[in-house]
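**Q** Dropping a prediction and its sequence here:
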Amino acid sequence: MKIISWNVNGIRAVVKKDFFENINQLNPDILCLQETKAQYNEVEKALAPMTTYHKEYNSADKKGYSGTAILSKMEPTNIKDDMGIAEHDEEGRVQCAEYPNFYLVNVYVPNSGQQLDRLDYRKKWDADFLNYLKDLEKTKPVIVCGDFNVAHKPIDLKNDKSNYNKTAGYTQVEIDGMDNFLTSGFVDTFRHLHPNEVAYTYWSYRFKARERNTGWRIDYFLISNSILDKVKNVNICSDVLGSDHCPIALEIDL
């Protein structure tokens, strides 16, 4: 089974940039999208050509902001939006698809803000999201994928020293949040398989960042430790354009 996760930075824009050709080539069994930036009917219209997939969308209350989507060739036995916590559930950031042998959670973690003005909120969000995942894990193993908005280690961003505790995505609070996911029994699949590989999933549109490969690895597949032996491969598809993020791919036997 192949699962693709991709922050598309606006579904209505990305579908005009070889999106369908790229997805056909990647051929995922399940596709998780983040930052759709559209309301339900707009996402439905944009993804109408994808007729071989069951489609589920979670849009933010605020128009043109955030939002997630899951497209799956096999129909989930159940799908739920959000964490069930009022302060977190207005931005369309979480979807959970249940399958016979696992839960798949699609997430777009809140950015801490240019002035780090959402850092306190982010700390609470990370803690609540981890509790949500651990509750799911009591029933069956969990795969969680998406944009976590944090580079975990110095290897995960080009300019670690100049960004540390100054830039959203590389503060100690956010690093601690990712540490907590990993010490609680989830595994960063890419780093597990590729401990020393420098690879990024996000490049700013400014300063020719992608051309210069001045990037960040902030998109992840985290999985329950109990299914780690089922992982076949994890790829960062850095050659796929259309967004300021690239897709990431997990191949797993479940």
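**A** Received the coordinates, thanks.
**Q** going forward, measure contacts and count neighbours with C-alpha atoms only.
**A** OK.
**Q** Same question for the longest helix anywhere in the chain: list its buried residues.
**A** In the chain, taking DSSP state H as the definition, the longest helix is helix 119-137. By neighbour count on 16 or more other Cα atoms under 10 Å, the buried set for helix 119-137 is Leu119, Arg122, Lys123, Trp125, Asp126, Phe129, Leu130, Leu133, Lys134, Leu136, Glu137.
**Q** residues making contact with it?
**A** For helix 119-137, contacts defined as Cα atoms under 8 Å, 6 or more residues apart in numbering pick out 83, 88, 103, 110-113, 142, 173-174, 177, 180-181, 224.
**Q** one more time with 10 Å, if that's ok
**A** Helix 119-137 has contacts (Cα atoms under 10 Å, 6 or more residues apart in numbering) with 82-85, 87-88, 94, 96, 98, 102-105, 107, 109-113, 116, 141-144, 148, 168-169, 171, 173-174, 176-178, 180-181, 184-186, 224.
**Q** Would you mind writing the PyMOL command to select the buried ones in the residues you listed?
**A** Applied in PyMOL, the following selects the buried portion of the contacts of helix 119-137 according to 16+ other Cα under 10 Å:
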select buried, resi 82+83+88+94+96+98+102+103+104+105+107+109+110+111+112+116+141+142+143+144+148+168+169+171+173+174+177+178+181+186+224
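**Q** ok, structure two:
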Amino acid sequence: MNSTPLRITTLNLNGIRSAASKGVDAWLREHARPDWLCVQELKALDTDMKPELRTLGGLQGAFHHAEKAGYSGVGLYFRHEPDALRIGFGASEFDAEGRYVEARYRLPGGMQLALVSAYFPSGSSSEERQQAKFRFLAVFEEHLKELKAQGEVILCGDVNIAHKEIDLKNWKGNLKNSGFLPEERAWMSHVLDDLGYVDVFRALNPNPDQYTWWSNRGQARAKNVGWRIDYHLATPGVAALAQRGSEAIYTAERFSDHAPLSIDYALPF
């Protein structure tokens, strides 16, 4: 059994080829060294995935590509070979958009663990997309219940929701904007308070000004006018294995309009 904490990093790449051109692979190999890497917004079809993109950070990857070229797509890279992989979560409307990869492990001591990379829809482009986002949240809530009933879960990814006022700089100006709508925030509260998931980063770090995404407009990143919309959501048993002080949002280099979020877990491998 491995007593060394194992690192899980999540990052919305805003295009895997773009992020690769900005040095994300070297950062992963030399600095972050995650055991699992959850990525979102591949913006690449399977035919676009050159060998160096399939083994990012020296890890082996599994992918869920969108049917539409240059759109969405997620990946999950792993150092430890899963016992099972699942591509898509069974909702045809959203599986066509490439939003879900799950790696399942049977660990020593009987723990069943599902590790998920997920990309929730954004509703910011139109009312039509906002309604699609609400449909996603409704169907994905049922999936979260099913996952939790099967064992421990760590879901990492871009949820496209800032939960509380502390989770974005300009909350007063965004009360009617997608990503901070009352219905979206209530959904997050329901997942945490009623379904029993844990917002692991926030459990470890109660401090303000902790953001993972910044608009490309108006020097938002330089001024840290950001949003925290990238999460580790975990069931309580495995959330309790998260190592306080390991949580890190990496901003020294820029691979995307999002920043990588890493947390170490004392998982019994």
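**A** Sure, I can see it. Computed from a prediction, not measured in an experiment: that's the story for all the values here.
**Q** Can you give me the TM-score here?
**A** In this superposition the chains share a TM-score of 0.95, using TM-score structural alignment, normalised by the length of the first structure; 253 aligned residues with a Cα RMSD of 1.5 Å.
**Q** which bit of the second structure covers the following helix or strand past the longest helix of the first structure?
**A** Using DSSP states H and E, the helix or strand that follows helix 119-137 of the first structure in sequence is strand 142-147. Under TM-score structural alignment, strand 142-147 of the first structure corresponds to residues 153-158 of the second structure.
**Q** what's the answer for stretch 214-226 of the first structure, then?
**A** The aligned range for stretch 214-226 of the first structure is 225-237, by TM-score structural alignment.
**Q** roughly how far apart are the aligned residue in the first structure for Gln131 of the second structure and Gly242 of the first structure?
**A** Matched by TM-score structural alignment, Gln131 of the second structure corresponds to Asp120 in the first structure. Separation of Asp120 of the first structure from Gly242 of the first structure (Cα to Cα, to the nearest Å): 32 Å.
**Q** List the residues that contact the most centrally placed residue in the second structure.
**A** In the second structure, the residue lying closest to the centroid (Cα atoms, centre = their mean) is Gly157, at 0.9 Å. By Cα under 10 Å, 6+ apart, the residues touching Gly157 of the second structure are 9-12, 38-40, 74, 99-100, 116-120, 229-233, 261.
**Q** One more pass at 6 Å, please.
**A** Gly157 of the second structure sits next to Thr10, Ser117, Ala118, Tyr119, Asp230, Tyr231 when contact means Cα atoms under 6 Å, 6 or more residues apart in numbering.
**Q** The counterpart of the fourth one in the first structure and Thr36 of the first structure, how far apart?
**A** Structural alignment (TM-score structural alignment) places Tyr119 of the second structure against Tyr108 in the first structure. The gap separating Tyr108 of the first structure from Thr36 of the first structure is 10 Å, by Cα to Cα.
**Q** Which of these two has more residues huddled nearby?
**A** Taking other Cα atoms under 10 Å, Tyr108 of the first structure and Thr36 do not tie; Thr36 has more neighbours (28 against 23).
**Q** Please name the residues that touch the aligned partner of the more buried one in the second structure.
**A** For Thr36 of the first structure, the aligned position in the second structure is occupied by Leu42, per TM-score structural alignment. For Leu42 of the second structure, the contacting residues are Gly15, Ile16, Ser72, Gly73, Val74, by Cα under 6 Å, 6+ apart.
**Q** now those in CSV, with distance to Gly173 of the second structure and secondary structure?
**A** Listed next are the contacts of Leu42 of the second structure as CSV, based on distance: Cα to Cα, whole Å; DSSP: H, G, I helix; E, B strand; the rest coil:
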residue, distance to Gly173 of the second structure, secondary structure
Gly15, 29, coil
Ile16, 31, helix
Ser72, 27, coil
Gly73, 30, coil
Val74, 30, strand
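**Q** Mind checking what secondary structure Glu42 of the first structure has?
**A** helix (DSSP: H, G, I helix; E, B strand; the rest coil).
**Q** again but with Arg221 of the second structure, I slipped
**A** Going by three-state DSSP: Arg221 of the second structure is coil.
**Q** Which parts of the first structure are strands?
**A** All strands of the first structure, identified by DSSP state E, fall at 2-7, 30-34, 54-58, 68-72, 78-81, 94-99, 102-108, 142-147, 186-188, 202-203, 215-216, 219-224, 231-236, 248-252.
**Q** could I get those as TSV with distance to Asn163 of the first structure?
**A** Below are the strands of the first structure laid out as TSV (distance: least, Cα to Cα, whole Å):
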stretch	distance to Asn163 of the first structure
strand 2-7	22
strand 30-34	24
strand 54-58	32
strand 68-72	28
strand 78-81	33
strand 94-99	27
strand 102-108	21
strand 142-147	18
strand 186-188	22
strand 202-203	14
strand 215-216	11
strand 219-224	18
strand 231-236	23
strand 248-252	24
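**Q** neighbour-wise, which of the contacts of Leu42 of the second structure leads?
**A** Gly73 (32 neighbours).
**Q** Just give me the match in the first structure for that one.
**A** Alignment note (TM-score structural alignment): Gly73 of the second structure maps to Gly67 of the first structure.
**Q** right, and its match touches Ser59 too?
**A** Yes. Applying Cα atoms under 6 Å, one finds Gly67 of the first structure in contact with Ser59, separated by 4.4 Å.
**Q** and for those two, which residues touch both?
**A** Gly92.
**Q** got a list of what Cys156 of the second structure touches?
**A** By Cα under 6 Å, 6+ apart, the neighbours of Cys156 of the second structure are Ser117, Tyr231, His232.
**Q** Brilliant, that's me finished.
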